[in-house]
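*Asks:* Make a model of this:
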Amino acid sequence: MQTIWAETALLPTGWACGVAVDLDAMGRIQTVAENAPERGMRVPMLLPAPVNVHSHAFQRAMAGLTERRGPDPTDSFWTWRQLMFRFLDRLTPEHIEAITAFVQMEMLEAGYGASVEFHYLHHQPGGAPYDTIAEMSDRVIAASGLSGMGLCLLPVHYQFGGCDQRALTIGQVRFGNGFDQFQVLHAAASTTIDAAAPDAAIGVAPHSLRAVGRDDLKRYAAHFPSGPIHMHLAEQVAEVEEVQQAWGARPVDWALEHMGLDGRWCLIHCTQMTPQETGALARSGAVAGLCPITESSLGDGIFDGVRWLDNGGAIAIGSDSNIRISLSEELRTLDYSQRLRDRTRAALATPEKSTGRRLFDEVLKGGAQASGRQTGRIEAGAWADLLCLDTTSEHLWGRTGDTALDTWIFAGDDRLVTDVWSAGRHMVRDGLHIQRARITADYKRAMDALRDAL
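*Replies:* Model prediction:
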């Protein structure tokens, strides 16, 4: 058993002092006591660690390599996508494992307690399956074993190159599966997950309306009756126009009418919605999986967070392309985008909660829902996904409670995160991952092999 004693901690009931948190051998919180005598490991401020709900781990190796304009003077998401396709054709299973472990290490050091991997790189270059059809999924799972990060794996169904069901391009063929083959792949990955850490889980991800047939999309929840379901939705103007032209409705309207969206679903990005769509999708119970740094990098647009939350919608945060992995910066970028659009301040604050506190509470709750993980709360029975902020730092000196959260998110950075536990695994100590040397060395070897990929 581990015990963490916090001078202050954020509990479901609010801030508390002298909090003793006992963890059992499985990595769950066993007991929580306020005003308790000091015992175990002392930390200044203890928080639940949020889930990173959307990651394409392999794209971390591309970070910084796509900042030159291509031959098209209107360089956009779609030209970036072509560069990504060229890059991924070089990736081996060994590269995927090394890059994923490195990404998960960085996520833990940033304060995330678990990760949802939206995993679509399934097959060999040319599109032929590996001898083990879930080879690449198995490598993601193996990476989480080394990094110690809680994992919800989402094997991605990606079948077509557009709403007209055109064939996949050369850059996409490594993703491709018909529905029957995808079910075989998913079952194989599920078997590996069952043998992994007790907190590891699996869901499913139809990639997008463009990449999966209409009939299959309508039956997804029935074919996969348990676990979270994630899908990209309404990310780009061109995507909205394609769906509307081919299927006679905008993406959000079509999904709401035909896919039975509810609390099992997490829709990623949702940056191209009308006010009416925003309200309707928020009221469906689905989580909006937001990736503000990537959405900024790719020029996706601005999610209407004010209207979404006003309609009772749930949000969660992810790092998507992993161009930069920073929990505090994702939250800050989300709120700043609202301020820039509306020319206001503290856009997501309420009379009861500061901006940082509201954002943090929302992503804790939404991340738990979107991952199907018992997390986001320091209470008995939850996974011990926890982070410690260093309130002895000059950057947080004299700050307590919500003010400390606001200062971390808006005036600090992830260097203020000193310790992180994922399902009780104490993987970050004094700001650094305990396997940093090994994971970084493996990542550097992979990068050397990929040096000329772009």
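*Asks:* C-alpha from now on. contacts and neighbour counts both.
*Replies:* Fine.
*Asks:* Asn322 reaches Asn52, doesn't it?
*Replies:* No - between Asn322 and Asn52 there is no contact under CA atoms under 8 Å: 10.9 Å.
*Asks:* more neighbours, the two?
*Replies:* Shown here are Asn322 and Asn52; by other CA atoms under 10 Å, Asn52 has more neighbours (34 against 24).
*Asks:* and the more buried one, helix, strand or coil?
*Replies:* strand (DSSP: H, G, I helix; E, B strand; the rest coil).
*Asks:* got it, and Gln30?
*Replies:* strand.
*Asks:* Based on its surroundings, how many neighbours for the closest residue to Ala114 other than its chain neighbours?
*Replies:* Excluding its sequence neighbours, the residue lying closest to Ala114 (CA to CA, 6 or more residues apart in numbering) is Gly150, at 4.3 Å. By other CA under 10 Å, the residues close to Gly150 number 30.
*Asks:* Report the contact partners of Val140.
*Replies:* 96-97, 100-101 (CA atoms under 8 Å, 6 or more residues apart in numbering).
*Asks:* again, but for Ser115
*Replies:* Here Ser115 is in contact with 51-55, 104, 149-152 (CA under 8 Å, 6+ apart).
*Asks:* ok now stretch 217-229, how far from the chain's centre?
*Replies:* Computed by CA atoms, centre = their mean, to the nearest Å, the chain-centroid distance of stretch 217-229 equals 20 Å.
*Asks:* another one to check against the first:
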Amino acid sequence: MKALFARHALLPEGWRRDVLLQWDDRGNLTAVQPNAVAASGISSVQYVMPGMINLHSHSFQRALGGLTEVAGDSKDSFWTWRDLMYRFARNITPEQMEAIAAQLFSECLRHGYTSVCEFHYVQRAPDGSMYPQASETAQKVIAAARHTGIGITMLPVLYSYSGFGEQPLKPEQARFRTDARDILKIIGELEPLRDAQIEVGVAPHSLRAASVAQIREVLDHLPKARPVHVHIAEQQGEVQQSLDFSGRRPVQYLYDQLPVDQRWCLVHATHLTGDEITSIARSCAVAGLCPTTEANLGDGIFPLEPFLAQGGRFGIGSDSHISQSAIEELRWLEYGQRLAQQRRNIAVSEQQRHVGDFLWQSALQGGAQACGRPVGALAPGKRADLIVLDDDHPNLDGLHDSELLGSLVFCGNDNLVRDVMVGGQWVVRGQKHVAQPAITARFKKTLAELRELRS
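*Replies:* Next up, the predicted model:
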């Protein structure tokens, strides 16, 4: 029997005791039974939770982490960081992308992410030409996901312009260039790879990098249930550029032009008016929040409380990967709100007053919606994606179930994720990825190669 017995398991309705989890050969949960009796021959653990979904990733940026924390001659911002990132992306090869992605995904798994949405925009060769297979680099990132075991939603990025009004791309953006035809070709090449672990959607980079007409063309040819992700309203500079071009702020412009619904994920959406908050909440789109990256880049703070008051949905992502911890994203999300409002315990609802529980369960639901895969819950029909907590750690000793997630999210910096299963397969045991030595060796070799190019 493919089964696991949990003394405490986080189910959609909350923590339950003595839960028997069973799954089939395809990695799908077939039964989740509370108040069960532990049978002989079945492994037993203390604390089991659904794995988190990382809904926004640029995997190649993992190799850039920590290298941009030096002040320039002028005031640094998102825009100066972006120029550094462009230079870093200039010469990276598909094989190096795969090595970096594998290292990143193994780290994400060790910290509790079991799925990732890859917002993938380095499509072309360094000279700007398309690879013989248009999906070459996307396939390398998918190969890294397969190797590490993480579930992936691949989102090829539509990226045609450098600014609103169809401004031509800059030379340093040549590797990102795609039009609607390119993106549909890439999606077509990736279709045979789709399975229980892999989904394929699309990501118009932003309203400044893709025209409304292009987005409509792609959506007309994309299967209706596929995820659609877009960067939006991340920076005040972007908001002003949108106003100058259209007379409307980015979110207002998007909703005036396109039918945004539950398959959309609006990444960042940092700078919103009250009406824009209402539009997102009513459309049932997911706000894709990446608090560590948004803090690192000086983006601003998402208006979480009024968004939640209108039933808004959110998930979390690690974006530029200065952190690979789901816990850190959720902690930053709450602490940003506390600092902005000088209050405590903000991310709650009338039904759930425990902040850690509200954050984890809400991010699971929003992340599952954004990735378009049956994940995010320990329930029959969902993927057998779960994490086992380290019950020997003193932070979890003697806690009531209602205190577990509060301690997990808000106490200490140790990684309390001990084991991780994805699709019914153990990929992390004793806090170590099962293929970590080979993955890390290849990553170190890639870093050495990239450093030689910088010197």
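*Asks:* quick revisit: now, the contacts of Val140 of the first structure that are in strands?
*Replies:* Cross-referencing those against strands under DSSP state E gives no overlap.
*Asks:* residue contacts, the residue nearest to Ala114 of the first structure?
*Replies:* Gly150 of the first structure neighbours (CA under 8 Å, 6+ apart): 113-115, 144, 199-200, 422-423.
*Asks:* Repeat the analysis, applying 10 Å as the threshold.
*Replies:* Applying CA atoms under 10 Å, 6 or more residues apart in numbering, we find Gly150 of the first structure in contact with 51, 104, 108, 112-116, 141, 144, 197-201, 373, 383, 385, 421-425.
*Asks:* And Pro228 of the first structure, by the same measure?
*Replies:* So Pro228 of the first structure contacts 152-154, 201-205, 221, 263-266, 369-373 (CA under 10 Å, 6+ apart).
*Asks:* what about the helices in the stretch 251-400 of the second structure?
*Replies:* For the stretch 251-400 of the second structure, the helices defined by DSSP state H, counting those that start in this stretch occupy 274-283, 291-296, 304-309, 326-341, 355-371.
*Asks:* now these in TSV, with distance to His229 of the second structure?
*Replies:* TSV is the format used below for the helices of the stretch 251-400 of the second structure (distance: least, CA to CA, whole Å):
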stretch	distance to His229 of the second structure
helix 274-283	13
helix 291-296	17
helix 304-309	19
helix 326-341	19
helix 355-371	8
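*Asks:* quick one, which of those is packed in tightest?
*Replies:* Of all the helices of the stretch 251-400 of the second structure, helix 355-371 carries the top mean neighbour count, a mean of 24, counting by mean count of other CA atoms under 10 Å.
*Asks:* tell me which of the contacts of Pro228 of the first structure are still there in the second structure?
*Replies:* Retained in the second structure (both residues aligned by TM-score structural alignment, their matches' CA atoms under 10 Å) from the contacts of Pro228 of the first structure: 152-154, 201-205, 263-266, 369-373.
*Asks:* buried stuff in the longest helix anywhere in the second structure?
*Replies:* The residue-count maximum for a helix in the second structure (DSSP state H) belongs to helix 436-454. Within helix 436-454 of the second structure, the residues that count as buried by 16 or more other CA atoms under 10 Å are 436, 439-440, 442-443, 446, 450.
*Asks:* what range in the second structure matches stretch 60-67 of the first structure?
*Replies:* Under TM-score structural alignment, stretch 60-67 of the first structure corresponds to residues 62-69 of the second structure.
*Asks:* how long is the matching stretch end to end?
*Replies:* 14 Å (CA to CA, to the nearest Å).
*Asks:* quick check, distance from it to the centre of its chain.
*Replies:* Centroid separation for stretch 62-69 of the second structure versus its chain: 18 Å, with CA atoms, centre = their mean.
*Asks:* Which residues does that stretch contact?
*Replies:* By CA under 10 Å, 6+ apart, stretch 62-69 of the second structure touches 76, 80-82, 84-85, 88-89, 96-97, 99-101, 103-105, 296, 318-324, 443-444, 446-447, 450.
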